[in-house]
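> Pasting the sequence and the predicted model now:
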Amino acid sequence: MIRILLTEDQAMVRQGLKMMIETDSEMIVTGEASNGKEALELCERNTFDIIVLDIRMPEMNGLDAARVIRTRWPQSKVLMLTTFNDYQYAMEALKIGANGYMLKDADSEALIRSIRSCLSGGLSLQEEVAAKVIPQLLKQTAVTSVDASITPRELVIIRLVGEGRSNQEIANELALSLGTVKNHVSQIMDKLELRDRTQLAIYAIRHNVV
């Protein structure tokens, strides 16, 4: 069962999101919080597979909570959820290391698909968000050559990560075992001194690999 912490300051919205998520029989909301501070307190006492965070909340917002979660509980995935279609929020979330960014107007299928993508190692960006974020990434950073230590096989894997593919999808496409792909991704991040897959995806975009 996939354990989810749902953090949203409006109770009615939170209950609606919970109902949407739990239409999937493999997902259960095992924790609810109304702000980032409460979310961190729940993380202290419980283990969650994924933490869904609203951006704007009282006491502690979702971005500040995500920074702490990525540092203290890196095994938990983070999905940012907001009504604000603003690339600056998404850019900040990606820099923090969030695994996905969705708008609240997404339907239940899109939300569940995004949660599964985050859990499988993919980078989930709603199309409207990606359309704003990717051009900004390209605009802000000059394209430079890929590190010389990267092998042709690793370059292909970087490209697929940049496209938002999960480890399983990469394994299927390249006819490799899941464990082999995980090892490749880990080695690539070590070579490039990157913290997580989100940073690797951004690296792929910045270096024109995608």
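Received the coordinates, thanks.
> Could you use CA atoms for every contact and neighbour count after this?
Will do.
> now what about the helix or strand hosting Ile202, what contacts it?
Under the criterion of DSSP states H and E, Ile202 resides in helix 197-206. For helix 197-206, the external contacting residues (C-alpha atoms under 8 Å, 6 or more residues apart in numbering) are 94-95, 97-99, 121-123, 134, 137-138, 141-144, 158-159, 161-164, 189, 194, 210.
> Please report the distance of Ala204 from Lys191.
Distance, Ala204 to Lys191, by C-alpha to C-alpha, to the nearest Å: 14 Å.
> Below is an additional structure, to be compared with the one above:
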Amino acid sequence: MIRIVLADDQAVVRDGLSMLLGAADDLDVVATAPDGTAAVEAVLAAAPDVALVDLRMPGLDGAQVTEAVRRQAPDVRVLVLTTYADDDAVLPALRAGAAGYLTKDTTGEALCAAIRTVAAGGSVLDAAVQARLVALAGTPTPRPEIPEGLTAREVDTLRLVAEGLSNQQVASRLFVSEATVKTHVNHLISKLAVDGRPALVAWAWRHGVTG
């Protein structure tokens, strides 16, 4: 069972999402919060697997909640919901270490799938959010920019991580151990000087290292 803390400042959204997620056999909303401060408190009290947080809330916004959760409860994965894909808070949340970003016009099925992916260690970027992140970070290059110092296996790992695969899924595709994939990911984060896995995904898309 994947345990979830849900934070949104609109009661109707909280209630609707709680009903939607509660209908899934493997998802359990263990706490809800009406603002960012309460969201952090709920995460610390309930120790969920995933924190599903709105990007704009009173008190602490989604980026600040992400930063606080990553600092105080690093095992909790943060999935951010945003109304507008061009919201300037998306990039700060990325830097804070959120594992995924979805717009609120996503389907219920896609939301549940994203929660499962994030809980399993993967990352999720809504197509609209992904485009915004790439635009914020710079214009994509027509051909891949592979910096010197990356091994062929690290590049393979980067491409699969950029597709949103978890370490376990990458290991299966590359026929290596999950520990080896984790080592590759850590090396990539260090070599590319990015701040965490979602930032690594954004780097790969920005530099054409996908597909």
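Alright, I've got the coordinates. Worth saying up front: this structure is predicted, and the values here are computed from it rather than measured.
> and the contacts of helix 197-206 of structure 1, which of them are in helices?
Judged by DSSP state H, helices contain the following of the contacts of helix 197-206 of structure 1: Leu94, Lys95, Ile134, Leu137, Leu138, Ile158, Arg159, Val161, Gly162, Met189.
> which residue in structure 2 lines up with the fourth one?
Looking back up the chat, that one is Leu137 of structure 1. With TM-score structural alignment as the criterion, Leu137 of structure 1 lines up with Ala137 in structure 2.
> What is the neighbour count of the residue lying closest to that match once chain neighbours are set aside?
By the measure of C-alpha to C-alpha, 6 or more residues apart in numbering, the closest residue to Ala137 of structure 2 outside its immediate chain neighbours is Arg206, 7.2 Å from it. Residues contacting Arg206 of structure 2 under the criterion other C-alpha atoms under 10 Å number 24.
> For the residue nearest the centre of structure 1, list the residues it contacts.
A centroid search over structure 1 (C-alpha atoms, centre = their mean) returns Asn99, at 0.8 Å, as the residue closest to the centre. Shown in contact with Asn99 of structure 1 (C-alpha under 8 Å, 6+ apart): Lys77, Val78, Leu79, Cys118, Gly121, Gly122, Leu123, Ser124, Thr198.
> Please enumerate the strands of structure 2.
2-7, 27-33, 50-54, 77-82, 100-103, 124-125 (DSSP state E).
> Could you look over the ones you listed and pick the most buried one?
Most buried of the strands of structure 2, by mean neighbour count (mean count of other C-alpha atoms under 10 Å): strand 50-54, with a mean of 29.
> give me every residue that touches Leu21 of structure 2.
Leu27, Asp28, Val29, Cys112.
> Could you double-check that Ala65 of structure 1 lies in contact with Glu41?
No. With contact defined as C-alpha atoms under 8 Å, Ala65 of structure 1 does not count as touching Glu41 (10.5 Å).
> more neighbours, the two?
The residue with more neighbours, out of Ala65 of structure 1 and Glu41, is Ala65; 19 against 11, by other C-alpha under 10 Å.
> hang on, the earlier thing: dump the contacts of Asn99 of structure 1 into a markdown table; add distance to Ala148 of structure 1 as well.
Listed next are those as a markdown table, based on distance: C-alpha to C-alpha, whole Å:
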| residue | distance to Ala148 of structure 1 |
| --- | --- |
| Lys77 | 31 |
| Val78 | 32 |
| Leu79 | 33 |
| Cys118 | 30 |
| Gly121 | 25 |
| Gly122 | 25 |
| Leu123 | 25 |
| Ser124 | 29 |
| Thr198 | 21 |
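> and which of those is nearest Ala11 of structure 1?
Distances from Ala11 of structure 1 to these, taken as C-alpha to C-alpha, are shortest for Leu79 (18.6 Å).
> do you know how far the closest one is from Thr30 of structure 1?
16 Å.
> Kindly report the same for Ala110 of structure 1.
21 Å.
> can you check Glu169 of structure 1 too?
According to C-alpha to C-alpha, Glu169 of structure 1 stands 28 Å off from Thr30 of structure 1.
> Please apply the same query to Cys43 of structure 1.
Relative to Thr30 of structure 1, Cys43 of structure 1 is positioned 11 Å away (C-alpha to C-alpha).
> got it, and Ala106 of structure 1?
Going from Ala106 of structure 1 to Thr30 of structure 1 by C-alpha to C-alpha gives 22 Å.
> Surely Val129 of structure 2 is in contact with Asp105?
No. Contact between Val129 of structure 2 and Asp105 fails when scored by C-alpha under 8 Å: they sit 11.7 Å apart.
> More neighbours: the two, which one.
Between Val129 of structure 2 and Asp105, Val129 has the larger neighbour count (other C-alpha under 10 Å), namely 22 against 11.
> which residues touch the more buried one?
Shown in contact with Val129 of structure 2 (C-alpha under 8 Å, 6+ apart): Ala85, Asp86, Val90, Tyr101, Leu102, Thr103.
> give the contact list for the third one.
Contacts here follow C-alpha under 8 Å, 6+ apart; on that basis Val90 of structure 2 touches Leu55, Ala63, Thr82, Val129, Leu133.
> and of the residues you listed, the nearest to Leu17 of structure 2?
Leu17 of structure 2 lies nearest to Thr82 out of these, by C-alpha to C-alpha, at 13.9 Å.
> so how far is Val209 of structure 2 from the nearest residue to Val29 of structure 2 once chain neighbours are set aside?
Using C-alpha to C-alpha, 6+ apart and skipping residues adjacent in sequence, the residue nearest Val29 of structure 2 is Ile4, 4.6 Å away. Plainly put, Ile4 of structure 2 is 32 Å away from Val209 of structure 2 if you go by C-alpha to C-alpha.
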